[in-house]
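Colleague: Could you look at this predicted model? Sequence included:
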Amino acid sequence: MIESLQMMSNRAYILASKLSETRGIPQRYAEIIKKHFNITYMEEFLRNEEEFRNKIQVLFVWEYCPTVDEKLLKSLPLLKAVVNCGVGVDHLDLPLIFSFGVKVTNTPHVVDAATADIGMALMLASARNILEGHRIATKIDTKIYPIKWNGVEVTGATLGIIGMGRIGYKVAQRARGFDMKILYHNRNRRVEEEERLVGARYCAKIDSLLQESDFVMLVVNLTPQTHKLIGERELCLMKSTATLVNISRGAVIDQDALVQALQKGYIRAAALDVTDPEPLPRDHPLLHLPNITLTPHIGTATDQTNINMLERMIENALAATRGLPVPDEVLPS
């Protein structure tokens, strides 16, 4: 018992939002964290700030919580790292955090497969009208199935991938199994061997990709350069039979322009795992269009991926508290 208490006293303290299955650290994950750290939750911290302010060394940001603002940073003089789950850090004020001499980390690589999977799932669900098919099959008054409820072919179609990083490349690998023709647009062209392995053709300009693709999938980080990357002009360049799939961030699309494009038939459909904001207001027109498929930002929502992210967060936090090189440090741009 004494040894156990001594081990606990030697562990660094982390601050997390709360113990919660929805907007905090789930209990089963908290038990894993406790093997390495003492956890303080925000409510307890706010009640006893003087007790904890000189103990907390790491902020665990899980599902965008807690909010890391100037007031919180000033209250944590020993803070060494803000450890974020997932890849995107656009919800963090990086210049502000860096100004306090605090490191930021994310969890790249471990989310790649699950996010690529959701991209394929959305594309297939939209192409084959899965949601509408489910509605017809389960309606209480369904007597017969409609003779004609046609979707569009995925096999052999052209997929344009905007953002051919790790996740985009995994999407291409999966699309290769559907004999899809693959186009991609990226800041940097991949080496010829990587292109050959997935049968991908590089498009130096985004316009040609938009014009040729049956499906356009967005797999980019949200940056000032990609904010509203897809707007009215880009949507009008797409085929009227094309589908837009977004597994990156909602703000990469001009949503007002997307509503118009879907209503007026500029494109066939959209399939989105992300919106801006999340969730959308309940009266938002995107929620009520027949040619849209929406999921609630579940790209990384598998048990295994969540465990992998948590373990990587712990690795980053341990390195930061021990003064070691941090494996997934996000550097100032």
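Modeller: Looks like it arrived, so ask away.

Colleague: alpha carbons only for contacts and neighbour counts from here, please
Modeller: Will do.

Colleague: Arg187 - nearest residue in space that isn't next to it in sequence?
Modeller: Gly163 (7.7 Å; Cα to Cα, 6 or more residues apart in numbering).

Colleague: doesn't Val220 make contact with that neighbour?
Modeller: Yes: counting by Cα atoms under 8 Å, Gly163 touches Val220, with 4.8 Å between them.

Colleague: Please compare the first structure with the one that follows:
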Amino acid sequence: MSSGRLSVVVTRRLPEPVEKRLSELFDVSLREDDTPMSRADLVEAVRTADVIVPTLTDRIDAALIAQAGDQLRLIANYGAGVDHIDVHTARQHGILVSNTPGVSADDTADMAMALILGVTRRIPEGLAVMQAGGWDGWSPTALLGGRLAGRRLGILGLGRIGQAVARRAAAFGMQIHYHNRRRLREETEQDLGATFWESLDQMVARMDVLSINCPHTPSTFHLMNARRLKLMKPDAVIVNTSRGEVIDENALTRMLRAGEIAGAGLDVYENGPEVNPRLRALPNVVLLPHMGSATLEGRIEMGEKVILNIKTFHDGHRPPDQVVPAML
């Protein structure tokens, strides 16, 4: 790489300390408002920049990459998930892709536990009663929820976030179970007190709470499809802080409405902000606007990782968080 300042285009507003540091180090183009770039703006960015810093709201597909200029050599994603980036096509064009893994594990795990508590203890329903001024006083049978201690928690994807969820859930007295593509080492299982299930179907059928913590890939799209959702116990709860595409949202909505699943806590959705209106109307569902990683500390750390990836690349070395197709 040359010693000159890199041309870097950032597609969304980032926390002020991150934008300030980017401006100090690079010839950076920042957004003036916190809205996604238009397709035309993205095309202009890939045609002119040395590096682009997209987020999950930007679709960096094969058609866009085909319009990239020869100078574009790094897509430094602000976020861990890269399902919105065609990593294979980027690689074919000699463009590296990096991400920001591990930063938001604790923050997202906190939110997963918040959703588990919110659904099982009916917290939003209690809030609604109070906000409407409808509370008449304590009652022995009002808003009865369920105790977490002793319940079986099935974690689909026991990576960084899944393990953070496991540690939190264990502190609440929950029994930890998991399904992965690959079984973890025995010492890790013992440390977490986690039981491995080779069969996802068998695990799903026996859990009281199911937490989705796997990434969205072609192999995990609708992994929780209608058939598998029907395996869940009628009094079970499902929580998703990963990617909405992992669950068949329409099938989940039908089953929640029919009482075939007791409740759901969702921070992500299959079609982004276009949430099924029937899902919104259900009292046994807690819906959040994709805020699992939304802490100031986490978002600044994500920016620091982006900057380190760009600086390392500019110095002629492999970015520490480079993503390659074999990882997907």
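Modeller: Cool, got the structure. Because the structure is a prediction, the values reported are computed rather than measured.

Colleague: Just give the TM-score of the two.
Modeller: After superposition, the two chains reach a TM-score of 0.89 (TM-score structural alignment, normalised by the length of structure 2), with 318 aligned residues with a Cα RMSD of 2.7 Å.

Colleague: if we can go back for a sec, now which residue in structure 2 aligns to the residue nearest to Arg187 of structure 1?
Modeller: Matched by TM-score structural alignment, Gly163 of structure 1 corresponds to Gly157 in structure 2.

Colleague: residue contacts, His67 of structure 1?
Modeller: Careful, residue 67 of structure 1 is Thr; it's not His. By Cα atoms under 8 Å, 6 or more residues apart in numbering, the contact list for Thr67 of structure 1 is empty.

Colleague: State the helix or strand in which it lies.
Modeller: Using DSSP states H and E, Thr67 of structure 1 sits in no helix or strand.

Colleague: whereabouts in structure 2 does the lengthiest helix in structure 1 align?
Modeller: With secondary structure taken from DSSP state H, structure 1 has its longest helix at helix 303-321. For helix 303-321 of structure 1, the aligned range in structure 2 is residues 296-314, judged by TM-score structural alignment.

Colleague: Could you report the neighbour count for the equivalent of Ile33 of structure 1 over in structure 2?
Modeller: Residue pairing (TM-score structural alignment): Ile33 of structure 1 is matched to Leu22 of structure 2. Leu22 of structure 2: 21 surrounding residues under other Cα atoms under 10 Å.

Colleague: Distance of Leu22 of structure 2 relative to Leu308 of structure 2?
Modeller: Per Cα to Cα, to the nearest Å, Leu22 of structure 2 is found 10 Å from Leu308 of structure 2.

Colleague: Please enumerate the helices of structure 2.
Modeller: Under DSSP H, structure 2 gives helices at 16-25, 39-48, 62-65, 87-92, 105-120, 123-131, 160-171, 186-192, 200-206, 226-229, 249-258, 277-280, 296-314.

Colleague: who wins for proximity to Asn180 of structure 2 among those helices?
Modeller: Closest to Asn180 of structure 2 of those, according to Cα to Cα: helix 200-206, at 8.5 Å.

Colleague: And the closest one, what's buried?
Modeller: Neighbour counts over helix 200-206 of structure 2 (16 or more other Cα atoms under 10 Å) mark Leu200, Asp201, Met203, Val204, Ala205, Arg206 as buried.

Colleague: again, but for stretch 211-225 of structure 1
Modeller: Gln211, Glu212, Ser213, Asp214, Phe215, Val216, Met217, Leu218, Val219, Val220, Asn221, Leu222.

Colleague: Relative to structure 2, which residues correspond to that stretch?
Modeller: Under TM-score structural alignment, stretch 211-225 of structure 1 corresponds to residues 205-219 of structure 2.

Colleague: sorry, back to before: just tell me which of the helices of structure 2 ends up closest to Gly265 of structure 2.
Modeller: Judged by Cα to Cα, the one of the helices of structure 2 that comes nearest to Gly265 of structure 2 is helix 105-120, at 5.1 Å.

Colleague: average distance between the closest one and structure 1?
Modeller: On superposition with structure 1, the mean distance recorded for helix 105-120 of structure 2 (mean Cα distance after the TM-score superposition for structure 1) is 0.9 Å.

Colleague: contact partners of that helix?
Modeller: The contact list for helix 105-120 of structure 2, computed with Cα under 8 Å, 6+ apart, reads 123-124, 145-148, 160-162, 164-165, 168-169, 209, 211, 237, 239-241, 263-266, 284-286, 292-295, 298.
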